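1. Please find the sequence and the predicted model below.
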Amino acid sequence: MTDNHRAPTGPAGPAPAVLAQNQYGKAETRVVRITRDGATHHLKDLNVSVALSGEMAEVHHHGRNTNVLPTDTVKNTVYAFAKEHGIASAEGFGLLLARHFVTTQEPIHRARVRIEEYAWDRIEAPAPRPAGTPEPRHSFVRRGQETRVTQITYDGARWEVVSGLTGLVVLNSTHSEFWGYTKDPYTTLPEAYDRILATEVSARWRFHWSDDAEPAPAWDTSWTRTRDHALQAFAGTYSLSLQQTLYAMGARIIEHRPEIAEVRLSLPNKHHFLVDLEPFGLDNDNEVYRVADRPYGLIEATVVRDGVEPRIPVDLSHP
């Protein structure tokens, strides 16, 4: 009987196993940093994942932990850095962490830091307040499902910073059409000349910056302006297809944000279908829609600055 599980053999016997790419670290360390500025408090809420790689053959082959920085230490570093350095931006905090692990631990050659930032809005203080009492500004409410994300990679010499967002839900109630498409015997979709266009934006953008000798971008300002340009393009495009809208969003970012080299967008089409109200003796003049959550069309593409090679992975769950 043939043994299908036997290792391949050759003149030298069974082929040896070889350790390939490997990494380890601490995933999803939640850290909230509150900065108290008198009656006004500022809040940063991050979810930090760190992955380290380098000279780790001994721990894999022989269980020798000499080169292993415990993942519990990685977690503690995140908390300590939040206290010692504050969190001005997700990108800046990630840079500090990545540099620390690579430059203080000789066996570690590469650090990858992924950060999700959760946004909070202030809750206005109840009125009335006694005369002369400053308005308290220390209550917050979590904002929707939108999440800011960033990934920082450092190899001891060069940086790569990819930032972006997920869960940004947008909708145009008009100025969208879809017609003139290919039809075959299985096509049942009617052409639309005035439809709802809705999507939940996942976006990543890669910065030109990679060298400590160059000034780093203003991370928070860049992220806010980039998001604004994506929204302005979505709202300002008379859309004949979601592909057209996607390209307009990416192109506007490239044209207006010189610090960004590449934009990757993933736009699921959150379908809204007109409800047939005729059985009830009612007209439906683009007023009542049925929202279908699945299946859905998924439109994805990368827009790059002329002359730039794309490097953001297609799978935006792992930028």
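-> Sure thing, it's come through.
2. switch to C-alpha atoms for all contacts and neighbour counts from now on
-> Noted.
3. Could you list every helix and strand in contact with the longest helix along the chain?
-> Assignment by DSSP state H gives helix 219-236 as the longest helix of the chain. When contacts are defined as 3 or more C-alpha pairs under 8 Å, 6 or more residues apart in numbering; DSSP states H and E, helix 219-236 packs onto helix 90-104, strand 159-172, helix 242-256.
4. Just send these back as a markdown table, with distance to Val288 and mean neighbour count too.
-> Output for those, formatted as a markdown table (distance: least, C-alpha to C-alpha, whole Å; neighbours: other C-alpha atoms under 10 Å):
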| stretch | distance to Val288 | mean neighbour count |
| --- | --- | --- |
| helix 90-104 | 41 | 20 |
| strand 159-172 | 15 | 19 |
| helix 242-256 | 21 | 20 |
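5. returning to that earlier point: between helix 90-104 and the longest helix of the chain, find me the angle.
-> Interaxial angle, helix 219-236 versus helix 90-104 (axes from the mean of the first three to the mean of the last three C-alpha atoms, to 10 degrees): 140 degrees.
6. Any chance you could list what contacts helix 219-236?
-> Around helix 219-236, the neighbours that count as contacts under C-alpha atoms under 8 Å, 6 or more residues apart in numbering are 89-92, 163-164, 172, 245-246, 248-250, 252-253, 256-257.
7. Determine which two of the residues you listed are furthest apart.
-> Gly92 and Asn172 (34.5 Å; C-alpha to C-alpha).
8. Would you agree Ala203 falls within a strand?
-> Yes - assessed by DSSP: H, G, I helix; E, B strand; the rest coil, Ala203 belongs to a strand.
9. Test my guess that it contacts Gly167.
-> No - with contact defined as C-alpha atoms under 8 Å, Ala203 does not count as touching Gly167 (9.4 Å).
10. Leaving out sequence neighbours, find the closest residue to Ile312.
-> Pro319 (6.2 Å; C-alpha to C-alpha, 6 or more residues apart in numbering).
11. Alongside the first one, take a look at this:
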Amino acid sequence: MAETSRPAGPAVLAQNQYGKAENRVVRITRDGATHHIKDLNVSVTLSGDMDDVHYSGSNAHVLPTDTTKNTVYAFAQRYGIESAEQFGIHLARHFVTSQEAIRTARVRIEEYAWDRIGAEDGGHSFVRKGQEVRHTQVFHDGTSWQVVSGLGDLVVLNSTDSEFWGYAKDEYTTLPEAYDRVLATEVNTRWRYGWTGEGDAPDWNASYAETRRHLLEAFAGTYSYSLQQTLYEMGARVIGERPEVDEIRLSLPNKHHFLADLAPFGLTNDNEVYLAADRPYGLIEATVLREGREAAIPVDLTNL
């Protein structure tokens, strides 16, 4: 490629990228009278030899973002959507290998799940699931791969088996100690797979389902003295049970439930009636790593 000249002056172009965000694609697979739905929100980001377009406006190395959009829909037809991870891999490989100027591709995907309404409809009526959103990010630089998956907006609650006491106090502390409290949170998590392109890829769908199961079982099965303890148990359970996962990062807002004061009405409240407060809220975040493992390609797991 020709050497790029930049305008004179102290300014120099640094990290840059471009792409098409939030391509909403629904793929319906018709298996006779039974239909299957994959509902994705796909964002593609490309980077590489893009100095000329910034310095002089030359678009010679720029693949239009409209082309990126078209590729998403064409690939949904050509390859189908077995999993969000595999679909992202198809896209990332295509952009890096088909355009000399493109050196890296990042594909971020949100997947929205649907449940069947009933068998009597012949298998083609669905209701949108309201539990969580599945997330995937695929990063490819022509040699290495990084796949980060996760979920968000999964609200969980333990109505007992949670305490919070013995904490540091100062002159501004008013929170009473709790020996039997409601523990509720919204699970937002990302996990990084150890697979970097060598050997067989994980079964993405099975891995997602099992990781989700372990997160929920750890939350339900932990007698909690702090949300931090619960977070660690959830992450450690995934690392211990899913060998394909090397790192998991969790962000857990504490959805506070305060006992309602019913004394003015002459009523007792034996841990039965609560005020659910949506803000302000405590926010507990941490990463649990497989010992001895490091990220091959740095990525912000909290901003997937």
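-> That came through, no problem. All figures in this text were calculated on a predicted structure; none of them were measured in a lab.
12. if we can go back for a sec, the longest helix of structure 1 vs structure 2, average distance?
-> Superposing on structure 2 and averaging over aligned pairs (mean C-alpha distance after the TM-score superposition for structure 1), helix 219-236 of structure 1 comes out at 0.4 Å.
13. tilt between that helix and strand 159-172?
-> Using the same axes, to 10 degrees, helix 219-236 of structure 1 lies at 30 degrees relative to strand 159-172.
14. Can you give me the buried ones in helix 219-236 of structure 1?
-> 222-223, 226-227, 229-231, 233-235 (16 or more other C-alpha atoms under 10 Å).
15. returning to that earlier point: between the helices and strands packed on helix 219-236 of structure 1, which one is closest to Thr66 of structure 1.
-> Closest to Thr66 of structure 1 of these, according to C-alpha to C-alpha: helix 90-104, at 14.8 Å.
16. The next helix or strand after that closest one packs against which elements?
-> Next helix or strand after helix 90-104 of structure 1 toward the C-terminus (DSSP states H and E): strand 108-122. Judged by 3+ C-alpha pairs under 8 Å, 6+ apart, strand 108-122 of structure 1 is in contact with strand 40-54, helix 90-104, strand 140-154.
17. how about strand 108-122 of structure 1, which residues of structure 2 does it hit?
-> Mapped onto structure 2 using TM-score structural alignment, strand 108-122 of structure 1 spans residues 102-116.
18. Could you do stretch 31-40 of structure 1 as well?
-> So stretch 31-40 of structure 1 sits over residues 25-34 in structure 2, by TM-score structural alignment.
19. I'd like the distance from the matching stretch to the chain centre, please.
-> 25 Å (C-alpha atoms, centre = their mean, to the nearest Å).
20. Which positions in that stretch come out as buried?
-> 25-26, 28.
21. could you dump these to CSV with secondary structure and distance to Gly9 of structure 2?
-> Shown next, in CSV, are the buried residues of stretch 25-34 of structure 2 (DSSP: H, G, I helix; E, B strand; the rest coil; distance: C-alpha to C-alpha, whole Å):
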residue, secondary structure, distance to Gly9 of structure 2
Val25, strand, 44
Val26, strand, 48
Ile28, strand, 54
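22. Check what contacts stretch 187-199 of structure 2 and list those residues.
-> So stretch 187-199 of structure 2 is contacted by 135, 144-156, 201-202, 244-253, 296, 301-302, 304 (C-alpha under 8 Å, 6+ apart).
23. can you rerun that using 6 Å?
-> Stretch 187-199 of structure 2 has contacts (C-alpha atoms under 6 Å, 6 or more residues apart in numbering) with 144-152, 154, 244-252, 301.
24. got a list of what Tyr238 of structure 1 touches?
-> His175.
25. Residue in structure 2 paired with it?
-> Mapped onto structure 2 by TM-score structural alignment, Tyr238 of structure 1 lines up with Tyr223.
26. And Leu252 of structure 2, which helix or strand is it part of?
-> Using DSSP H and E, Leu252 of structure 2 sits in strand 245-254.
27. Which part of structure 1 matches that strand?
-> Aligned using TM-score structural alignment, strand 245-254 of structure 2 spans residues 260-269 in structure 1.
28. got a list of contacts for that stretch?
-> Contacts for stretch 260-269 of structure 1 (C-alpha under 6 Å, 6+ apart): 199, 201-208, 250, 296-305.
29. and for stretch 152-161 of structure 2, what span of structure 1 is it aligned with?
-> The aligned range for stretch 152-161 of structure 2 in structure 1 is 166-175, by TM-score structural alignment.
30. Run through who's touching that stretch.
-> By C-alpha under 6 Å, 6+ apart, the residues outside stretch 166-175 of structure 1 that reach it are 145-147, 194-202, 238.
31. Might one say that Pro136 of structure 1 is in contact with Ala39?
-> Yes - at 5.4 Å, Pro136 of structure 1 and Ala39 qualify as touching, with contact defined as C-alpha atoms under 6 Å.
32. what separates stretch 184-197 of structure 2 from the chain centre, distance-wise?
-> 6 Å.
33. ditto for stretch 229-238 of structure 2
-> Using C-alpha atoms, centre = their mean, the offset of stretch 229-238 of structure 2 from its chain centre is 17 Å.
34. Same check on stretch 68-78 of structure 2?
-> 22 Å.
35. coming back round to it: ok, so of the contacts of helix 219-236 of structure 1, who is nearest Gln105 of structure 1?
-> Of the contacts of helix 219-236 of structure 1, the one sitting nearest to Gln105 of structure 1 (C-alpha to C-alpha) turns out to be Gly92, at 20.2 Å.
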